[in-house]
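Peer 1: Structure for the following, please:
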Amino acid sequence: MRLRLKSKSGTKTITPYPAAPFLVLLSQIAEIEELNPSGSGLVAIKHGFPPKPIDLKDEKTSTIAAKGIKDGDQLILEFGEGGGSQSVSSATTKPKSSQQSQPENNGVAMQYLSPDSNLFLRNIPDDNSCLFNAIVHAAMVDAHPLELRSVVANHIRGHPETYTEVILGQEPGKYCDWIIKKDSWGGAIELEILAEWFNIRIECLDIELCQFILFGKDQSSAPSYIVLIYSGIHYDYVAENAGGKDITSWPVESTTVLAASKKLGKKLQSQDYATNTTTFRVRCLVCYEVLVGEMGASKHAEKTGHYSFGEVK
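Peer 2: Predicted coordinates for the structure are as follows:
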């Protein structure tokens, strides 16, 4: 059996015996210092697509194979305080609490909500994964954008009757190969799939029109929604800051934040936050060719395999 171990600090390939006790694998992991330079405890092991945690119980009696680990698998290792816990819930399937610390007000715009709170625009870096990063922050999930890309690709493969070539604009297999690349831009298809995956509603405010587009409207069981801000080429998210804590999701029956988000959108319009995707110019950051509009960028990417773009101001 050949396994690839991956942590934030590095990767390592090992060849354990499938019938060996799971405890043997844990011991091997503990001995590889390059994967855990800080010496923290092992918090979780994830595998599969999307990555899901392996139950760390019964490590003395269960075998490696009995844990569902197969030859060629990649195991994602997470280390940190509290290592050694018996089980870990899947961070890519359920959102965390709707509050997190926000030490800096990095929003470029603010809207009054109440005497105790304001609504802020929270900026996401321009790294071609802004949609996925915005969802990670707003839904407060412990996941990497590449994991969300894998969720999308697997969902498309599992629903060929829905995601046809007509819907995707290209053959589904090619689309899946494209969307898992870190430089590929996500859009409406990805928002709808991830709204279903996380069982949330995503209210996406298009700044050019200053109108909401709702994703996950069929999620009748969804308890909450998040708000993304779309400029035409970039996604950010909004957060309600109260007492130094960010709140990034709200009950579906609450409309106060939606109304405040629209007012925030009007402010952003006046600051030229929106970009017209038909006429805007972008520069390929690989070959430096200047392209016009989303269509021009898409055709260039398909022709050259270049997916990294920056807006020409």
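Peer 1: rest of the way, CA atoms for contacts and neighbours
Peer 2: Will do.
Peer 1: Now do the same contact list for residue 116.
Peer 2: 242, 243 (Cα atoms under 8 Å, 6 or more residues apart in numbering).
Peer 1: 7 Å instead?
Peer 2: residue 242 (Cα atoms under 7 Å, 6 or more residues apart in numbering).
Peer 1: Next, the second sequence, to be compared with the first:
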Amino acid sequence: MEALNWIASEMGRRFFSYLPEFLLLHSKANSWSRNSFDLFNPFIPSSVIKVSFYNYLFLLVPESGLLLPCTGLCCLVDSGALLFVMEGKIVRRVIPSDNSCLFNAVGYVMDHDRHKAPVLRQVIAATVASNPIKYSEAFLGKPNGKYCAWILNPEKWGGAIELSILADYYGREIAAYDIQTTRCDLYGQGKNYQERVMLIYDGLHYDALAISPSEGAPEEFDQTIFAAKDRTVGPVERLALNLVKEQQRKRSYTDTANFSLRCGVCYIGVIGQKEAMKHAQATGHVNFQEYR
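Peer 2: Purely as a prediction, here's the structure:
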């Protein structure tokens, strides 16, 4: 309903000259949001009507009565692949800082759900437990059984191992952009996955990346899954990298190798993550605060 209200507000109570009112009222504008999108096939089915209104473009599919907002860079309709390039906006969808940001960011881009952490932690633990040869102590940094108990603790963070497992679980590539270096770490690559999702990482925290039709559009219009072909997702990559570079210019990251921390127990200052880990191992103190 929020999505339809947003469409109505953008239309300013006007109607498209050739769009019957009943099609608008019976449209399912949010039904496309979890689909993947074909960026590479310019074929537009003849049955699809392109409907433009001000700076927004919609697609009317007469057979199904669907009115689809053409969000971001492309759309997909059930009757075939469709490409329509338009000016989209890449947005950073903030995930709560609750020690489970990686899992909930993945939940958002995969399922539009910010509360998937408990489920995804279970998925990872089950995957690791099922293959102790692959997920050995040398691979995990701790014994298999200990790791499984550790990852189920909601206070523990995820990283590269967990992203790799989740990419395989969903059968999609996960691109994680590092703000400090603008590097893109791609998980699930080389496995012929046909789709990709994107995250952004500031050194301590993960958020989700999405394409939105405009500033202020409801999140249910977000496109988070993109078709991958020849190791690229087309122009979406440029938009993502531009956003990451902008965040880098603003220094919206934490340099975990050189940031200054103070122990919250004994108030000793340390520099960087390595010194903090050494202090924690020596004293058992794990409460640190950053200071400048």
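Peer 1: TM between them?
Peer 2: With the length set by TM-score structural alignment, normalised by the length of structure 2, the two chains reach a TM-score of 0.61; 205 aligned residues with a Cα RMSD of 2.9 Å.
Peer 1: what lines up against residue 236 of structure 2 once you look at structure 1?
Peer 2: Taking TM-score structural alignment, the alignment pairs residue 236 of structure 2 with residue 257 from structure 1.
Peer 1: next one: residue 132 of structure 2
Peer 2: Under the alignment (TM-score structural alignment), residue 132 of structure 2 maps onto residue 160 of structure 1.
Peer 1: Helix, strand or coil: sort out that match for me.
Peer 2: Here residue 160 of structure 1 is coil, with the state taken from DSSP: H, G, I helix; E, B strand; the rest coil.
Peer 1: Do I have it right that residue 89 of structure 2 meets residue 217?
Peer 2: No - proximity of residue 89 of structure 2 to residue 217 does not meet the contact threshold set by Cα atoms under 7 Å, at 10.3 Å.
Peer 1: Those two: which is more packed in?
Peer 2: The neighbour count for residue 89 of structure 2 versus residue 217, taken as other Cα atoms under 10 Å, is higher for residue 89 (20 against 15).
Peer 1: Can you find the partner of the more buried one in structure 1?
Peer 2: In structure 1, residue 89 of structure 2 lands on residue 118 (TM-score structural alignment).
Peer 1: cool, residue 148 of structure 2 as well?
Peer 2: By TM-score structural alignment, residue 148 of structure 2 lines up with residue 176.
Peer 1: Relative to residue 4 of structure 1, how far out is that match?
Peer 2: 23 Å (Cα to Cα, to the nearest Å).
Peer 1: try residue 213 of structure 1
Peer 2: Distance, residue 213 of structure 1 to residue 4 of structure 1, using Cα to Cα: 41 Å.
Peer 1: where along the stretch 51-200 of structure 2 do the helices fall?
Peer 2: 101-111, 117-130, 137-140, 144-151, 160-170 (DSSP state H, counting those that start in this stretch).
Peer 1: any idea which of those helices is most buried?
Peer 2: Of those, the one with the most neighbours on average (mean count of other Cα atoms under 10 Å) is helix 101-111, at a mean of 25.
Peer 1: in structure 1, what residues pair with that helix?
Peer 2: Under TM-score structural alignment, the match for helix 101-111 of structure 2 is residues 130-140.
Peer 1: which outside residues touch that stretch?
Peer 2: Applying Cα under 7 Å, 6+ apart, the external contacts of stretch 130-140 of structure 1 come out as 95-96, 98, 124, 143, 145, 148, 186, 226, 234-237, 248-249.
Peer 1: Just the buried residues of those.
Peer 2: Listed as buried from these are 95, 98, 124, 143, 145, 148, 186, 226, 234-237, 248-249; burial here means 16 or more other Cα atoms under 10 Å.
Peer 1: Now intersect these with the strands, please.
Peer 2: Applying DSSP state E to these, the entries found in strands are 226, 235, 236, 237.
Peer 1: For the residues you listed, name the two members farthest from one another.
Peer 2: For those, with distances taken as Cα to Cα, the pair at the greatest spread is 226 and 235 (12.6 Å).
Peer 1: how about residue 150 of structure 1, what's its partner in structure 2?
Peer 2: Under TM-score structural alignment, residue 150 of structure 1 pairs with residue 122 in structure 2.
Peer 1: same check, this time on residue 240 of structure 1
Peer 2: Checking TM-score structural alignment: residue 240 of structure 1 goes with residue 211.
Peer 1: Apart from its chain neighbours, what residue comes closest to the residue opposite residue 166 of structure 2 in structure 1 once aligned?
Peer 2: Aligned counterpart of residue 166 of structure 2 in structure 1: residue 194 (TM-score structural alignment). Nearest residue to residue 194 of structure 1, sequence neighbours excluded (Cα to Cα, 6 or more residues apart in numbering): residue 152, at 7.1 Å.
Peer 1: how long is stretch 162-176 of structure 1 end to end?
Peer 2: Using Cα to Cα, one end of stretch 162-176 of structure 1 lies 14 Å from the other.
Peer 1: returning to what we had before: how far away is the nearest residue to the match of residue 132 of structure 2 once chain neighbours are set aside from residue 210 of structure 1?
Peer 2: Distance criterion Cα to Cα, 6+ apart; nearest residue to residue 160 of structure 1, sequence neighbours excluded, is residue 172 at 7.8 Å. Distance, residue 172 of structure 1 to residue 210 of structure 1, by Cα to Cα: 32 Å.
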